[in-house]
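[1] Attaching a predicted model along with its sequence, questions to come.
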Amino acid sequence: MSTSISNELLLGALENVAVISTTDLQGNITYANDLFCKLTGYAREELIGQPHSIVRHPSVPKAVYKDMWDTIKAGNIWTGIVPNVGKGGGVYVVDTTVQPLRDEAGNINAYISIRRVINDLMENFEAVEFSKEQFDDYYAN
């Protein structure tokens, strides 16, 4: 007997843990999942059509976003860890992956951002430091 999980169940599980949004080519939000709305304090209607920079934390250097745009416009996947800010000023830190979406002809027609909130890691620096040491030790040899 084979165990198969439907795409619907997989997507449902992803929606519960990942902050997901899509944008048009100019970076205006075209989709925001429930977790994104809950996390930021914005209603979906307040987000759709707005530039994704609505949640940009002012301390993040512009060079970070230039690198992201250069990467995704070239058709590649960008990853990074950045702080964002919600409607009420609350800060949350996300491990972010942004990638282009393509139409049937292979042309980039949108971007998707899938993020995991890592505020818990900010509070558990020892675990992060230990894991980094293991990573460094492994790749140094």
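    In hand now; what should we look at? Numbers count the residues shown, from 1 in each chain.
[2] Please count neighbours and contacts with C-alpha atoms only from this point.
    OK.
[3] Starting from residue 27, give me the distance back to residue 54.
    10 Å (CA to CA, to the nearest Å).
[4] Please disregard the earlier target; I meant residue 84.
    Here residue 84 is placed at a distance of 16 Å from residue 27 (CA to CA).
[5] and if you look at residue 75?
    Distance from residue 75 to residue 27, by CA to CA: 15 Å.
[6] Name the residues of stretch 46-56 that come out as buried.
    Neighbour-count burial for stretch 46-56 flags 47-48, 51-52, 55-56 (criterion: 16 or more other CA atoms under 10 Å).
[7] Can you pick out the most distant pair from those residues?
    48 and 56 (15.6 Å; CA to CA).
[8] Among the buried residues of stretch 46-56, which ones are in helices?
    Within the buried residues of stretch 46-56, residues falling in helices by DSSP state H are residue 47.
[9] Comparison target, given below:
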Amino acid sequence: MTQAIQEQIIFGKDVELITITGLDGVITYTNDAYHKDLGYQSNDLVGIKAAELDHLDMPKSAASNFKSKKKHRKSWTAAVKKQHLNDGYYWVKEVITPIYENASVVAYQSVCTALTNIEQDNAERLYAELKENCSILYSWENFYKRFLTYALVSASIFALGLYASFLFSLFFLMPFIIYYCELKKSSTLFETVTGDFEDVTRCIFNKKTVSFQEESTDSSRLTTSATC
């Protein structure tokens, strides 16, 4: 059974989609932009979990990272693909901040604005890679973890070679194995030193050279090189 192709909903760069949620994640308020720009009725979203608006294409690590930020009462910023309840989807830069009252967090405010074409392309590429590789990506994208892995494997082979001399041949092959692994690594989209979802977000919004350029007239895209 083939899945129906969803259409992307586009809204202006100056539009701000604002929601307020309780501590349980249930939406208690939406601003007029949800009605004017997304076609919702005034109370369509009130009473539902904010997480229900997140598209299935979003990597699970995004939700995990948000929960961690929420636990430590910190704001959270990410590129988010949203599911429209009446079909379709839209991409936003979402900033979620805690609302305080008498030094206690009583609610959360979400402010969503449109992504640029460049940011959306970066997000689509990185999130697709995240979903494909799951948590393995974080370990392998982290240079220090790769270096530690190479060192441990080399030391293990050397130690075993003391008891089985034929294993020394594998030890001398390690430089070539490392070279091959780093060559494969260079084809991925970004390098992280923390292994956290924040590195993905920084790459999406701070890429210096990009794979697509925006055109102000018709929003068409031109292919160029892509690195972080």
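    That came through, no problem. Computed from a predicted model, the values in this text were never measured in an experiment.
[10] Superpose the two chains and report the TM-score.
    Superposed pair, TM-score by TM-score structural alignment, normalised by the length of the first structure: 0.70. Supporting alignment: 114 aligned residues with a CA RMSD of 2.5 Å.
[11] so the longest strand anywhere in the second structure matches what in the first structure?
    As assigned by DSSP state E, the longest strand anywhere in the second structure is strand 89-101. Aligned by TM-score structural alignment, strand 89-101 of the second structure falls on residues 91-103 of the first structure.
[12] Mind listing residues that contact that stretch?
    57, 68, 72-73, 75-86, 108-119 (CA atoms under 8 Å, 6 or more residues apart in numbering).
[13] just stretch 116-123 of the first structure next, same as before
    By CA under 8 Å, 6+ apart, stretch 116-123 of the first structure touches 17-19, 92-96, 127-128.
[14] Buried subset of these as a ChimeraX selection?
    Buried subset of the contacts of stretch 116-123 of the first structure, written as a ChimeraX selection, criterion 16+ other CA under 10 Å:
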select :18,19,92,93,94,95,96
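[15] tell me the two of the contacts of stretch 116-123 of the first structure that are most distant?
    19 and 127 (23.0 Å).
[16] Looks like residue 79 of the second structure contacts residue 200 (just checking).
    No: assessed by CA atoms under 8 Å, residue 79 of the second structure is found out of contact with residue 200, at 9.5 Å.
[17] what about those two, which has more around it?
    residue 79 (27 against 24; other CA atoms under 10 Å).
[18] for that one, what are its contacts?
    So residue 79 of the second structure contacts 91-94, 115, 119-120, 123, 201, 204 (CA under 8 Å, 6+ apart).
[19] Which of these are conserved in the first structure?
    Among the contacts of residue 79 of the second structure, the ones whose aligned partners also touch in the first structure (both residues aligned by TM-score structural alignment, their matches' CA atoms under 8 Å) are 91-94.
[20] Quick check: of those, which lies closest to residue 62 of the second structure?
    Checking these one by one against residue 62 of the second structure (CA to CA), the nearest turns out to be residue 94, at 11.7 Å.
[21] Roughly how far does the closest one sit from residue 126 of the second structure?
    17 Å.
[22] Give me the spatial nearest neighbour of the aligned partner of residue 31 of the second structure in the first structure, chain neighbours excluded.
    Under the alignment (TM-score structural alignment), residue 31 of the second structure pairs with residue 33 of the first structure. With CA to CA, 6 or more residues apart in numbering as the criterion, residue 33 of the first structure has its nearest non-adjacent residue at 5.5 Å, and that residue is residue 20.
[23] try residue 44 of the first structure
    With CA to CA, 6+ apart, the residue lying closest to residue 44 of the first structure is residue 37, at 6.1 Å.
[24] Output the contacting helices and strands for the one helix or strand that neighbour maps to.
    Using DSSP states H and E, residue 37 of the first structure maps to helix 34-40. Packing contacts for helix 34-40 of the first structure, counted by 3 or more CA pairs under 8 Å, 6 or more residues apart in numbering; DSSP states H and E, involve helix 7-17, strand 19-23.
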